[in-house]
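> For reference, the sequence and a predicted model appear below.
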Amino acid sequence: MFLPLNQSSWLSSILLVFISSLNFGKGLCPMDCYCDESDLSVTCESPSNLQVVPISLNPDFYGELRRLDLSFNKISTLEDRCFENQVKLVRLDLAYNSLSSLQSSKVFYPLPELEYLKLGRESDRKYQHWCLGIFAETQIFELKGQSEINLSFNFIRALELNDLMGLGTLDLSSNPLHSFDGLPLNLRELFLANTNNISSSSLNSMFASLRDLRYLDISSNLFQKGELKDLYSDSLFKLVLRNNSNLFHMDIDASLSQMIRLRSLEIRHQPNLEKVTIDLRHFGKLRYLDISDNHKLSSIDFSNRRPTPSQKEEEEIISSPHHQLVSRLRELRLVNNHLSIFQPGDISQVDSLEDIFLDGNPLLCDCHLRWIQNFLKLKGGSVKRDMEVSCSSLPRNLSSIPQEELYCRDKEFELWVVLGLLLTLGSFCLLSFLLLYTRRNRLNNKKKIVDANATTIAEDIGTMAGTWRSKSTGMTFLDQNEFIYATPNNNDRIIPAVQERNNDIPDYYYYGGGTLPNRYFIQQQRHSNHEEDEIFYLP
């Protein structure tokens, strides 16, 4: 018996439904479909271009059908009870079609064993609103606790699904949701990737109503102010964070320490994440931690960042039976980040850790990798796992590097060495300057007088520094700053003279000779080959 069809779809049903391409013992498979009798499944994906649901060719076979995939076709409508012969159907995929209406709330009735329904990627917004109304109006099927509905990639802004108490998994990814109100209260798994800007307050409000939620995916969302703080959930087991582009620094303690049952955490493919901090003392039930594929992530701090206790508090902590780090962490993945130094911090105290993966990082072979090397030997790491840990500074597998080559330079010692060198250099420069300055002053204080008629050098502390030299009219005293002309037989002290210009004769200058009674002037005669000073006496 065929499905009820309206007149407009009669011709298409004849052409597309009843042409067989595969023969079962008891029935036929629709053209361009793949039918598997062993697992009782039918797949009619593109390019089938079906316009109607091709079921009821053989009720004996299709009555046992478990999986039906009609995605990527051109089905525009679903009629009342069109799946009534498939009461054992478990999975139904109707995504990527041209659905514009469902004729009644009994389209999916009765499907008591249905666990998965996908209606994503519909372009008609009226259909989507109407479909959500059908969900809210009545239970479309006897939902089990494991039932799943996929409504991703639609235009859903508001939800009215409170009454679907048996729904276990709901995928609302890539919908412009305005809020998280209207979700089924018994929901256990929720996908909210690429929905809208997410804030801590909106998530906490959702957690308060979804007390059975175990799994949450909030990937590809923008967090308000680029951070998540003080999230609280006493039911969540697994949290997935991927591709949150405005996340730069993830303080896991501040964000998730109140998720007391968290067992699995993924922070992956964060394009701008640079630093992660986590104190494992806040996550006693965490078993799986994956911080991978964050290509700008250069720092992961596993240290205990609690305030330093007083002596009395420290004694109380040590005497406490909970002094040792309590953690159930079994697997740590830090793959394909930008880590050059791995400091295990509190990770080294986790006895439950079974696997750690660090491949794909530009690790430096220093003392921080000794713990990893010992861990791999202690846990009997497989060759594959061991070979994945390699260094960029020493292009060898970690297992082949002797521990004496895994050393760290004492940064504090290096700092003191640098400071010592700088102080030594500074002292040398200062000493050199002082020596030069002192020598110059001593030279300035020494007065050298050379008598043209004598062969010895006489030093007179009481006279100006300079040099006597012979001229045709007498002896010339050469000062460091100017020329002072006088006779060597003058016993008066020579005082620096002030140069005076004669305004009447531009090329003539007067030089005062201190206490000398007479004044002299110079006429500079410039010739083609040399300059010559001639001295004229003025009475």
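Structure's in. What do you need?
> from here on, contacts and neighbour counts on C-alpha atoms
Will do.
> This structure: helices as residue ranges?
10-16, 59-62, 125-137, 200-209, 252-256, 311-319, 370-378, 383-388, 411-445 (DSSP state H).
> quick one: buried residues of the first one?
For helix 10-16, a neighbour-count test (16 or more other CA atoms under 10 Å) marks 13, 16 as buried.
> got it, and the third one?
Along helix 125-137, these residues count as buried under the neighbour rule (16+ other CA under 10 Å): 127-129, 131-132, 134-136.
> Show me what it is packed against.
The helices and strands touching helix 125-137, judged by 3 or more CA pairs under 8 Å, 6 or more residues apart in numbering; DSSP states H and E, are strand 101-102.
> residues near residue 430, how many?
Using other CA atoms under 10 Å, residue 430 is surrounded by 12 other residues.
> want to throw the helices of the chain into TSV with distance to residue 270?
Compiled in TSV, the helices of the chain are given as follows (distance: least, CA to CA, whole Å):
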stretch	distance to residue 270
helix 10-16	46
helix 59-62	46
helix 125-137	32
helix 200-209	19
helix 252-256	14
helix 311-319	37
helix 370-378	25
helix 383-388	22
helix 411-445	32
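> Presented hereafter is structure B, for comparison with structure A:
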Amino acid sequence: NRDRMVDCMSKVMLHTVVSCWQPFLGLAFMAVFVGSTLGCPSRCECSAQSKAVVCHRKRMPSIPDGIPTETRILDLSKNKLTMINPDDFVAFPGLEELDLSGNVISYVEPGAFNALFNMHSLSLKSNRIKLIPLGVFTGLTNLTRLDISDNKIVILLDYMFQDLHNLKFLEVGDNDLVYISHRAFSGLLSLEILTLERCNLTVVPTEALSHLHNLVSLHLRYLSISTLHPYSFKKLFRLRHLEIDNWPSLDHVPANTLHGLNLTTLFITNTNLSSFPYQALKHLPYLTHLNLSYNRIRHIEGGMLMELVRLRELHLVGAQLTTIEPYAFQGLRALRVLNVSHNRLDTLEKGVFQSPEALVVLLIDNNPLVCDCRLMWILQKGHSLFGDSQPECSTPEGIRGRPFKEFKETLLSYYVTCTKPKIRENKTQTITVDEGQQAMLRCSAEGTPRPTVSWLSPRRRVLTSRSHGRVTVHNNGTLEIKSAEVQDSGVYLCLASNSAGNATLMTSLAVKSLGSLYANRTQYYTDPSNTTANGTTGVTLGLDLKTILVSTAMGCFTFLGVVLFCFLLLFVWSRGKGKHKNNIDVEYVPRSKSNGTNVDSAEGQAGPRRFNMKMM
């Protein structure tokens, strides 16, 4: 019995041990089985769930052995690979993502990825590839993302991407690229996003880009292109986003550069533009976002952006902007965001906007703002308009440096005011200058804000500081007429205006004509009161005694000279009259008749005949 009990207890203990360790033994056998089927190269990290093999930064000189055939994601970045051969990846037909970036690859053999029909992402970034021959991407029919940036590629050959019909994203930047063949992008039927940056291109590859009929976003950054030609982006009918950034040599955008595009977003930043590209933007009625930051645009003229009816956001940060004229954003009913921070603006008037109440965000910080009545509409609108970027006043002295959010109603009524312009010389002036001399008509005005001065000429022409040529208006209000002419005479009206009102001053200019013995100069005297209904000024003509005497004398001298010349001809003719014979004797012999008969004997004996002619 005792032996039976011992034997029974032994069986019970053995059963207990087996039942307790059975799960652990199962896991051990499962691990051995999985390890034998997947495997993992030494020094690499593998994931059985995602079927990924990561050999990042392992200093491998070649593709390691032991990579499972069912691998989908393979990361071989930051190693020492020098070349890719056609048989390197033939054992991994299920590969979907391949990262070969950060190696020292200098050449990729044609057909290197020939069997990878399932691959959708390939990165060859940051290698030493100089040329990609035809056939390298053959077989990658399902590839959607390709990155060949940061290499030493000099040229893109014709049809080098022709098999990538499903490619959507292409990175080509940061190469030594100097030329893109006209058919280099042929076959990229599905490409949506293209980035070209940090290359040696000197012109936009218009012909090459024209094959990308489904391109949506084009990013052109850090290029040395100095000129944009008309129709530079032709046939890109689906292009919606265009970025031109860091072109330091670009100083002008011609009128038809963007013609034919249906852009919704346009960035032209960090260039040498010195004026707002009004004409180029007229062809973009669907534009909603415009960024012209970090250029040298100093002025925005009024009424020049009326075609941008869908524009919602306008950014002009750090553009050296000094003036935004009234009605500058006329027609922009959809404008919600305006960012003009970090400029040189002293004010932003309400009359600039079509719908100022529709603004949601207004960023005007880091500008030398003059806090007067022109900014009252902004101060009363609320501080939420500025977000965290609160603008500050540069003047007047009492509120200098104070952010807008600190202004109370009493403070506004005391400091934020305007005064009507006042012209110091408030009496009508009369200025007389000689013809050809310089004429200076002065009009100095003061007021808050500083008044702008313009002039009205006798011919009703408005003269401003933008007028160029012989007549200019200086910043201090002085009208300068270089080399005055007689027709400049008349009454000029100076108009000084600001937000509080206007002031005027009349100045009469008389230009004296310089008489000459050889030219008949006519003086024009303009009567300011003699004005017709259509605004034209009457002109009277005056002749002085000196002009009449000179003209009479010159006529007499001409007549006497002609008479004297006629007498001289008669005298010469009469002197030679007696030296010539008046009579001429003519002798002739009659000819026989043509029929051969003889003339009669009387005529034959008579001999030659003679007659006399007298010269009359």
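Looks like it came in fine. Keep in mind that what you see is a predicted model, and the values were worked out from it rather than measured.
> re earlier: nearest to residue 171 of the first structure, of the helices of the first structure?
Among the helices of the first structure, helix 125-137 comes nearest to residue 171 of the first structure, with 13.5 Å by CA to CA.
> got a list of what the residue nearest the centre of the second structure touches?
Note on the second structure: the residue nearest the mean C-alpha position is residue 253, at 2.4 Å, using CA atoms, centre = their mean. By CA atoms under 8 Å, 6 or more residues apart in numbering, residue 253 of the second structure lies in contact with 227-228, 277, 280.
> can you do 10 Å?
By CA atoms under 10 Å, 6 or more residues apart in numbering, the contact list for residue 253 of the second structure reads 227-230, 268, 273, 275-281.
> and which of those is nearest residue 200 of the second structure?
Nearest to residue 200 of the second structure among these, with distances taken as CA to CA, is residue 227, at 14.2 Å.
> Is the closest one in contact with residue 201, as I believe?
No: if you go by CA atoms under 10 Å, residue 227 of the second structure and residue 201 don't touch, sitting 11.5 Å apart.
> Settle it for me: which of the two has more neighbours?
The neighbour count for residue 227 of the second structure versus residue 201, taken as other CA under 10 Å, is higher for residue 201 (20 against 16).
> Next, work out how far apart the residue nearest to that one when sequence neighbours are not counted and residue 124 of the second structure are.
In space, and not counting its chain neighbours, residue 201 of the second structure is closest to residue 178: 4.9 Å by CA to CA, 6 or more residues apart in numbering. Distance, residue 178 of the second structure to residue 124 of the second structure, by CA to CA, to the nearest Å: 20 Å.
> of these two, who's got more company?
Set side by side, residue 178 of the second structure and residue 124 show unequal neighbour counts under other CA under 10 Å, the larger going to residue 124 at 22 against 14.
> counterpart of that one in the first structure?
With TM-score structural alignment as the criterion, the equivalent of residue 124 of the second structure in the first structure is residue 119.
> show me what contacts that match?
Residues in contact with residue 119 of the first structure (CA under 10 Å, 6+ apart) are 71, 92-97, 99, 128, 131, 149-154.
> Now flag whichever of those is closest to residue 524 of the first structure.
Nearest to residue 524 of the first structure among these is residue 153, at 99.2 Å by CA to CA.
> Am I right that residue 569 of the second structure sits in a strand?
No: counting by DSSP: H, G, I helix; E, B strand; the rest coil, one finds residue 569 of the second structure to be helix, located in no strand.
> distance of the residue nearest to residue 201 of the second structure from residue 330 of the second structure?
With CA to CA as the criterion, residue 178 of the second structure and residue 330 of the second structure are 43 Å apart.
> neighbours around the nearest residue to residue 140 of the second structure once chain neighbours are set aside, how many?
Nearest residue to residue 140 of the second structure, sequence neighbours excluded (CA to CA, 6+ apart): residue 117, at 5.5 Å. By the criterion of other CA under 10 Å, residue 117 of the second structure has 17 neighbours.
> do the same with residue 96 of the first structure
If you count neighbours by other CA under 10 Å, residue 96 of the first structure ends up with 21.
> ok, residue 35 of the first structure touching residue 44?
Yes: Residue 35 of the first structure lies in contact with residue 44 (CA under 10 Å); the separation is 8.7 Å.
> Looking at those two now, which is surrounded by more residues?
Legend: neighbour count by other CA under 10 Å for residue 35 of the first structure and residue 44, higher for residue 44 (23 against 20).
> for the closest residue to that one other than its chain neighbours, what are its contacts?
Excluding the flanking residues, the one nearest residue 44 of the first structure by CA to CA, 6+ apart is residue 33, at 4.3 Å. Residues near residue 33 of the first structure by CA under 10 Å, 6+ apart: 20-22, 42-48, 50, 54, 69-70.
> how about the strands in the stretch 151-300 of the first structure?
With strands called from DSSP state E, counting those that start in this stretch, the stretch 151-300 of the first structure shows them at 167-171, 189-191, 215-217, 232-233, 238-242, 249-251, 258-259, 264-268, 275-277, 288-290, 299-301.
> Check which helices and strands the fourth one sits against.
What it means is strand 232-233 of the first structure. Identification of packing neighbours for strand 232-233 of the first structure by 3 or more CA pairs under 10 Å, 6 or more residues apart in numbering; DSSP states H and E yields helix 200-209, helix 252-256, strand 258-259.
> 8 Å instead, please
If you count contacts as 3+ CA pairs under 8 Å, 6+ apart, strand 232-233 of the first structure packs onto helix 200-209, strand 258-259.
> picking up where we left off before, would you turn the strands of the stretch 151-300 of the first structure into CSV with distance to residue 468 of the first structure?
Output for the strands of the stretch 151-300 of the first structure, formatted as CSV (distance: least, CA to CA, whole Å):
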stretch, distance to residue 468 of the first structure
strand 167-171, 105
strand 189-191, 102
strand 215-217, 98
strand 232-233, 97
strand 238-242, 90
strand 249-251, 79
strand 258-259, 95
strand 264-268, 88
strand 275-277, 77
strand 288-290, 90
strand 299-301, 76
